[in-house]
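Enquirer: fold the following, please.
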Amino acid sequence: MGRGQELYNRAKEMIPGGTQLLSKRPEMFLPDLWPAYYSKAKGCEVWDLDENHYYDMSIMGVGANVLGYAFDEVDQEAKRAIDCSGMCTLNAPEEVELAEKLLKLHPWADMVRYAKAGGEAMSVAARIARAYTGKDLVLVCGYHGWHDWYLSANLVRGDPLADVHLKGLKPAGVPRGLAGSNLIFHYNDLEEFQKLVMEHEGEIAAVIMEPIRNDDPKPGYLEEIRKITRAGQIVLVFDEITAGFRLCAGGSHLVLGVEPDIAVFGKAMSNGYPVSAIIGRKNVMEAAQDTFISSTFWTERIALAAAVESINCYRKYRVEEHQKRIGEKVQEGWKAIAEKTGVKIHVSGILPLSHFEFEYDNPLVYKTYFTQEMLAEGFLAGTGLYISLAHTEEIVEKYLQAVHRVLGKIEEIRRKGGDISDDLKGAVCHAGFERLN
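Expert: Okay, here's the model as predicted:
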């Protein structure tokens, strides 16, 4: 057990769940063996507390570091902002600079508000939409955070969020009066969406959805949702926190060709600095003045400065082209290796956010073994890879060679009639939300 796991065991005594973010729990990757903490990171290279070196071929800061870790040009701007003081009685001019930049990228939008995290930004968007329409009901597709407005979906019978996020998310602490205030629909199921709109005609404040995540929209799907929401005077909100700054500089909806009333950004927009943005049409966004939406640290200067420079660098280095090229190399590499070794996997996801799944019984056993062996090869790796500018052709080639060796081991074990679980050095990774006692 390394220093990281030792520290994590201490953390679980003091921090509910062990970490601040479900996606960073070591149990999600490799229980008892995942390094857990980093001492430093640069590009896509990571050093743990024992100074072991790894290439991050996993989720790259949960999708936040699209330029790579400790990107010099962005960090220099953040340091400049620190030297000027990150907080003051007066406002930071970067608030206006970032707003102008976002609105230039999105000509359909007129106004901008900021927050720090993606989840709270989605809460702001939901509040604005409800304030604008004077209605309560929200139709929801995809994952949008942990706040009451979203998690209240699970106050009704069944487990509505199981198909769109995680199974077993208990809405403990969410006021029961919110039951029925949002209803789930599934991506690319236009008939289901149309039925919900008809059943609740005149009651819907907003449709909140990710324009794209794992699958491309079916032809006409987003266009029809736009048509229906416009006809019903329903606010259309696109959650671009995950997809934004992956397919282009700005929101994925720019590539998909459908304009919302509100779009929300975070993650890749600032390359690891905590800031999110809610942009939208003037008539809708001005409803923020009719309700109370305010927080001291939304005015903090450092992350705003970092976001401005991150967008500059994204455009300067044509990051979307790099993500596409490397994403194609990764996905085609996975498929070719699977065919050569005979291991059955299913490859999916948009190119910047690539995934594969093992097509066997107990796929989590295979995923855990894969992570275990890739760690021994010097890679932080699971069955998903978020592409960054730091993922060079050379690094990806090394990664694919290691994938070939590990999948080859899996097929050899299977060919000999062995059980993959016998070769695990610890417990099987978690699939989703599990309470840590």
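Enquirer: please make it C-alpha for all contacts and neighbour counts, starting now.
Expert: Fine.
Enquirer: the helices in this protein, which residues?
Expert: For the chain, the helices defined by DSSP state H occupy 3-14, 72-83, 94-105, 118-133, 148-151, 190-199, 221-231, 253-256, 282-285, 301-316, 319-341, 363-376, 393-415.
Enquirer: the second one versus helix 301-316: what angle between them?
Expert: What that stands for is helix 72-83. Here the directions of helix 72-83 and helix 301-316 differ by 160 degrees (axes from the mean of the first three to the mean of the last three C-alpha atoms, to 10 degrees).
Enquirer: contacts for helix 72-83?
Expert: N271, R301, I302, A303, A305, A306, A307, E309, S310, C313 (C-alpha atoms under 8 Å, 6 or more residues apart in numbering).
Enquirer: before we move on, what about the third one?
Expert: Counting by C-alpha under 8 Å, 6+ apart, the neighbours of helix 94-105 from elsewhere in the structure are 109-112, 249-250, 279, 299, 301, 304-305, 307-308.
Enquirer: run the last query once more with 7 Å
Expert: If you take C-alpha atoms under 7 Å, 6 or more residues apart in numbering as the criterion, helix 94-105 is touched by A109, D110, V112, G250, R301, L304, A305, V308.
Enquirer: ok, now how distant is the first one from E434?
Expert: Read it as A109. 40 Å (C-alpha to C-alpha, to the nearest Å).
Enquirer: those two: which is more packed in?
Expert: Comparing A109 with E434 by other C-alpha atoms under 10 Å, the one with more neighbours is A109, at 20 against 14.
Enquirer: distance check, the more buried one against A121.
Expert: When A109 is compared with A121 (using C-alpha to C-alpha), they lie 16 Å apart.
Enquirer: A64 too?
Expert: 15 Å.
Enquirer: here's the other one to compare against:
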Amino acid sequence: MGKGQELYKRAKQIIPGGTMLLSKRPEQFLPENWPAYYSRSKGCQVWDLDGKEYIDCSMMGIGTNTLGYANEEVDEAVMRVIRDGNLTTFNCPEEVYLAEKLIELDPWAGGVRYTRGGGEANSVCIRIARAATGKDKVAICGYHGWHDWYVSVNLGDSDALAGHLLPGIPPAGVPKGLRGSTIPFRYNNFEELLDIVNHNELAAIKMEVCRNFGPEDDFLQKVRDLATERGIILIFDECTSGFRETFGGLYKKYGVEPDMAIYSKTIGNGYAICAVVGRKDVMNAAQRTWISSTFWTERIGPTAALATLKVMERVKSWEVITAIGNSNKQRWQALADKYGLEIEQWGIPALAGYNFKSKNHLAYKTFITQEMLKRGYLAGNSMYPCIAHSQEILDDYFFELDKVFAQIRDFEDGKDVMKSLDGPICQSGFKRLN
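Expert: Predicted coordinates:
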């Protein structure tokens, strides 16, 4: 057992759930054998606590590092402000510079507020929308964090959030009085949303622009027109999708502007910074309610964002990672076709993945992670590319993955996959740890 697994055993004794983020639990990757912790990183390389090097062909910090780990230009900007002081009684000027840059990118917007986590940024949006409209209820489509307003969807009799990325989210601890205040609707189902709007006074329609598939039948424009007609604030949650296919929100691809948008994950290249941008009249409602936090004023986040946006704009990172993602999708399909395996692909190119159409799909995902780890790769059934994923790295990754797909063909032909696993099958969705 490596140092990472040893440390994770200690962590589970004192950290409920083992990690701060469900998506980083070793059980989500390779139970009992995932290295779990890192000592350093660079580009798309990560070193574990035993000093072993891996190429990250997985989620690159859960989608945060599109410029690669430890980008020198971003890190140098951060180190300068650390040397000069990260937080004082005064405000940092970078928060103003960043707000000006974001409004330049989103000319429809006239106000910006910051947080340091995506979940709290989503909550800020809901608070502002409710303050601006004087209404309480919200219609949602997509994944929007861990806070009460969102998880209250699961206070009903069904796992209503199961269709919004993560099944099994428990509503324990969420006040039962919030039941019915947040109402889910399915992507591309305009009639379902229209029925919700017709029977509820909504403050906001809050949704991801797209996650696993794109809009059909002019869906986004219909939502925009409905929100405008009924005086409902339209919020696009771009925490995950922003700056991956366009320089800004994914909404730019479809030509549909929201009233508010959230940027997170990518804009600080691994440093904690989230931005809520919105129309001036909407954002001014923040002054009629209480939204304030000491560490939203620290200097590292906006400094990292300014440096990240500068590098992104120069190298056109969104074009690079989209091209890599499109190539990955073609090559995954080519491997599946080569070995007569059925897969179903999902996600925009820079957030793409695939599932095997098999009752053993989770076992196959676990097997891929296990075998690719032995070959020096962090890899499962998805890849969030960064600009450090060179053609040579990708070619080597697919060379090794070819061998693993060949073994999965053997499993489909009758060989027992369970006998080839070194530990349990990976988890999917929320599960309580013992």
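Enquirer: circling back to that earlier point, greatest separation within the contacts of helix 72-83 of the first structure: which pair is it?
Expert: Greatest spatial distance in these: R301 and C313, 18.6 Å, computed using C-alpha to C-alpha.
Enquirer: okay, those two: which has more neighbours?
Expert: Between R301 of the first structure and C313, counted using other C-alpha under 10 Å, R301 has the larger neighbour count: 23 against 17.
Enquirer: nearest residue to the corresponding residue of the second structure for the more buried one in space, please, no chain neighbours.
Expert: Aligned counterpart of R301 of the first structure in the second structure: R299 (TM-score structural alignment). In this structure, R299 of the second structure finds its nearest non-sequential neighbour in N86, 5.0 Å apart by C-alpha to C-alpha, 6 or more residues apart in numbering.
Enquirer: ok, that neighbour - contacts?
Expert: Contact partners of N86 of the second structure, counting by C-alpha under 7 Å, 6+ apart, are E298, R299, I300.
Enquirer: distance of the second one from A286 of the second structure?
Expert: Plainly put, R299 of the second structure is 22 Å away from A286 of the second structure if you go by C-alpha to C-alpha.
Enquirer: the first one too?
Expert: Relative to A286 of the second structure, E298 of the second structure is positioned 20 Å away (criterion: C-alpha to C-alpha).
Enquirer: buried stuff in stretch 148-165 of the second structure?
Expert: For stretch 148-165 of the second structure, the neighbour count (16 or more other C-alpha atoms under 10 Å) marks D148, W149, Y150, V151, S152, V153, N154, L155, D159, A160, L161, H164 as buried.
Enquirer: and the fifth one? What does it align with in the first structure?
Expert: Spelled out, that is S152 of the second structure. So, by TM-score structural alignment, S152 of the second structure is matched to S152.
Enquirer: next one: the alignment partner in the first structure of L102 of the second structure from G280 of the first structure, what distance?
Expert: If you follow L102 of the second structure across to the first structure using TM-score structural alignment, you land on L102. According to C-alpha to C-alpha, L102 of the first structure and G280 of the first structure sit 10 Å apart.
Enquirer: circling back: isn't the match of S152 of the second structure right next to A179, touching?
Expert: Yes - assessed by C-alpha atoms under 7 Å, S152 of the first structure is found in contact with A179 at 5.9 Å.
Enquirer: neighbour count: A64 and A121 of the first structure, which is higher?
Expert: Neighbours were counted for A64 of the first structure and for A121 using other C-alpha under 10 Å; A121 has more, 26 against 23.
Enquirer: I'd say the more buried one and R127 touch.
Expert: No - if you go by C-alpha under 7 Å, A121 of the first structure and R127 don't touch, sitting 9.8 Å apart.
Enquirer: now for the residue nearest the centre of the first structure: which residues touch it?
Expert: The structure's the first structure has its C-alpha centroid closest to T242; by C-alpha atoms, centre = their mean the separation is 4.0 Å. Neighbouring residues of T242 of the first structure by C-alpha under 7 Å, 6+ apart: K267.
Enquirer: now the alignment partner in the second structure of it: how far from E392 of the second structure?
Expert: Counting by TM-score structural alignment, T242 of the first structure corresponds to T240 in the second structure. Per C-alpha to C-alpha, T240 of the second structure is found 27 Å from E392 of the second structure.
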